[in-house]
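K.L.:
One predicted model, sequence on top.
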Amino acid sequence: MIFSGQVLKMMTQNAQPIQYYLNLSHDLINMNQLIGKEMKINHIGFECVNCSNDEKIYRMGFCKKCFFESPYASETIIRPELSTAHLGVGDRDLEVEQAIQLAPHIVYLAYTGDVKVGVTRATQIPTRWIDQGATFALPIAKTDNRYEAGMIEVAMKEHLADKTNWRKMLEDDFEDDLDLADFREKVKDYFPDQFKNFYSRENEMVRLDYPYEAPEKITSVSLDKIPNFKGVLRGIKGQYLSFEGGDFINVRAHEGYMIELDINN
């Protein structure tokens, strides 16, 4: 069975375990059903997620030109504290930025090998946690816009990590009695005074279940270096496909790549 198309991040459904769908030019392939099967992945070109040109992907699925021009690749995507849409000030496209930034946002704690702090739009819960490979997650604040959430995160970053260590996340080593509520109580004092009103202890910790068991070794595979990859799918966590022998492909890192997927039945 052969599929081909542009890679976009996997779609997910929060079930027991989480269901994953590989998005190839908007054709969805249930990857859970392919666990235990051998597949070949051939890199055959590029297609920028913004302009659709066959240009080498620079970052986040964008070609270099679009990465530095598209509002969907604005620095506020990575650094929400730089958001200015609430002031009526645009960076690249105010209308687009208002749609993204002037919406309720969640500040959360997540366990992804270590406890980290993060920010996402309220509509992206629990998708954001699944994409990061979080085993546990807990909202600690709900803000009116992206800037407010970003300023809380900046204060939290002085005490907690804000990036996922992908290797630790895939090692899947955690204590069953981990309770993020304890961390929530500790970080309350770190909230900036003008944003303390957003703090919340109303939510319960969420545990996420992945179709995944950690291998003995972990090796990252890039289609830039290995354009013709073959392996037996063993599991999925975050946006990573886990293959027999400890090889991993980060689907999110390959957005905008054109591939041919050959599944051996």
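P.N.:
Received, thanks.
K.L.:
alpha carbons only for contacts and neighbour counts from here, please
P.N.:
Fine.
K.L.:
Spell out the secondary structure type for Lys168.
P.N.:
Classification of Lys168 by DSSP: H, G, I helix; E, B strand; the rest coil places it in helix.
K.L.:
Could you verify my assumption that it touches Thr112?
P.N.:
Yes. Using Cα atoms under 8 Å, Lys168 is in contact with Thr112, at 7.2 Å.
K.L.:
And those two? Which one has more around it.
P.N.:
Thr112 (27 against 14; other Cα atoms under 10 Å).
K.L.:
ok, that one to Gln132 distance?
P.N.:
Thr112 sits 7 Å away from Gln132, going by Cα to Cα, to the nearest Å.
K.L.:
same question, Arg146
P.N.:
19 Å.
K.L.:
structure B:
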Amino acid sequence: MEYQGNILKMRTELATPIRYFLPIGEHEIPMNDLIGKNIQLKHNGVINCISCGKKTKTSFNQGFCYSCYQTAPEASEEVMRPELSKAHLGISRDMEWAEKHDLIDHFVYLAASSVVKVGVTRHLQIPTRWIDQGASSAIKLAQTPNRHIAGIIEVFLKNHYSDKTNWREMLQNKVDGSIALSEEKSKAAALLPAELRQYVSDDDSVTDLVYPVENYPSVVKSLNFEKAPTIEGKLLGIKGQYLIFDQNQVLNIRRHNGYHLSINVTS
């Protein structure tokens, strides 16, 4: 069985375990069905920008050509730093885009892995954002009417919680079992000043996330197509946006957005 085309980050469906689908060309590969099988991924040297589609020698910011990296709204700095969003002031690279992405409800959340992480995402990206980060569980902390306010809450809480995921520990499934997100939410809410505490969410439900992994790596050896145009091995699992192979090897699919691949299931 062979698939060819440009890939994008895996689409996910919340289930037990989570279901993964890899977009490639005009198709989607149900990746859970390949766990336990040997697969080969081969890059032919072609990379297409995920925004404009043109060929690019180098991929910037997980899939953009340099021009789109500089100008596309989905590549702007406020995507990574929501507190910098100025769409509520009528300022954006593209206000039409911002109305659909910045000027809508956002959630500030707490996610558990080896530590408790604070993050921000659009309401349409729950639980996708949690899954992409490889969180073991997550809870909504606050709901805001735009991206900027959510970013301000996140910045305030960075003094108390990490805003980064330790991807190596995530892939080794190092989870702090003592974390109680409901309690952490109460602590975090109490830390907020009154003008921000008004946005605390009434939804106290905790979402537990189970990943389709047969074996986690004892150490993590990261693969990429610049160093190895052909990657082959037995697929042992998927977590976050990573494929986990035998011999402790992992491949970050999102990092390779726009890469043209040939994928073969060899057994």
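P.N.:
Nice, thanks for sending it over. Owing to the predicted nature of the structure, the values given are computational and were not obtained by experimental measurement.
K.L.:
Overlay them and tell me the TM-score.
P.N.:
The pair, once superposed, lands on a TM-score of 0.96 when counted by TM-score structural alignment, normalised by the length of the first structure; 264 aligned residues with a Cα RMSD of 1.2 Å.
K.L.:
quick revisit: Arg146 and Gln132 of the first structure - which one has more neighbours?
P.N.:
Arg146 (30 against 20).
K.L.:
excluding its backbone neighbours, what's nearest the more buried one?
P.N.:
Nearest non-adjacent residue to Arg146 of the first structure, counting by Cα to Cα, 6 or more residues apart in numbering: Gln101, 4.8 Å away.
K.L.:
Tell me which residues touch that neighbour, please.
P.N.:
Residues near Gln101 of the first structure by Cα atoms under 8 Å, 6 or more residues apart in numbering: 83, 85-86, 145-147.
K.L.:
Please flag which of the residues you listed sit within helices.
P.N.:
If you go by DSSP state H, the contacts of Gln101 of the first structure have 146-147 in helices.
K.L.:
Can you tell me which of the contacts of Gln101 of the first structure is nearest Phe62 of the first structure?
P.N.:
Ser83 (20.8 Å; Cα to Cα).
K.L.:
Tell me how many other residues surround the counterpart of the closest one in the second structure.
P.N.:
Taking TM-score structural alignment, Ser83 of the first structure has Ser85 as its aligned residue in the second structure. Look at Ser85 of the second structure: counted by other Cα under 10 Å, it has 26 neighbours.
K.L.:
swap in the one 3 residues further on?
P.N.:
Close neighbours of His88 of the second structure, defined as other Cα under 10 Å, add up to 17.
K.L.:
all helices of the stretch 101-250 of the first structure, in order?
P.N.:
For the stretch 101-250 of the first structure, helices defined by DSSP state H, counting those that start in this stretch occupy the ranges 127-132, 146-156, 166-171, 180-187.
K.L.:
So Val187 of the first structure is in contact with Met156, correct?
P.N.:
Yes. Using Cα under 8 Å, Val187 of the first structure is in contact with Met156, at 7.3 Å.
K.L.:
Asp93 of the first structure: what's it in contact with?
P.N.:
When contacts are counted by Cα under 8 Å, 6+ apart, Asp93 of the first structure touches Pro71.
K.L.:
residue in the second structure matching it?
P.N.:
Using TM-score structural alignment, the partner of Asp93 of the first structure in the second structure is Asp94.
K.L.:
how close does its match get to His101 of the second structure?
P.N.:
When Cα to Cα is the yardstick, Asp94 of the second structure and His101 of the second structure sit 10 Å from each other.
K.L.:
who's in contact with Tyr111 of the first structure?
P.N.:
By Cα under 8 Å, 6+ apart, the neighbours of Tyr111 of the first structure are 134-137.
K.L.:
I meant Phe195 of the first structure, not that one.
P.N.:
With contact taken as Cα under 8 Å, 6+ apart, Phe195 of the first structure is in contact with 148, 152.
K.L.:
what's the distance between it and Ile77 of the first structure?
P.N.:
21 Å.
K.L.:
try Asp172 of the first structure
P.N.:
Counting by Cα to Cα, the separation of Asp172 of the first structure from Ile77 of the first structure is 27 Å.
K.L.:
follow-up on the earlier one: how near is the match of Asp93 of the first structure to Asp203 of the second structure?
P.N.:
Distance, Asp94 of the second structure to Asp203 of the second structure, by Cα to Cα: 32 Å.
K.L.:
dump the residue contacts of the residue most central in space within the second structure.
P.N.:
Against the mean C-alpha coordinate of the second structure, by Cα atoms, centre = their mean, the closest residue is Asp132 at 3.2 Å. Listed by Cα under 8 Å, 6+ apart, the contact set of Asp132 of the second structure reads 239-241.
K.L.:
Glu97 of the first structure: how many residues sit nearby?
P.N.:
By other Cα under 10 Å, 23 other residues sit near Glu97 of the first structure.
K.L.:
ok, it touching Ala85?
P.N.:
Yes. Contact criterion Cα under 8 Å: Glu97 of the first structure and Ala85 qualify, at 6.2 Å.
K.L.:
Okay, strands next: where are they in the stretch 1-150 of the second structure?
P.N.:
Assigned by DSSP state E, counting those that start in this stretch, the strands in the stretch 1-150 of the second structure fall at 2-6, 11-13, 19-24, 27-30, 38-47, 106-112, 116-122, 137-144.
K.L.:
Determine which of these approaches Ile253 of the second structure most closely.
P.N.:
Ile253 of the second structure lies closest, by Cα to Cα, to one member of the strands of the stretch 1-150 of the second structure: strand 19-24, at 8.9 Å.
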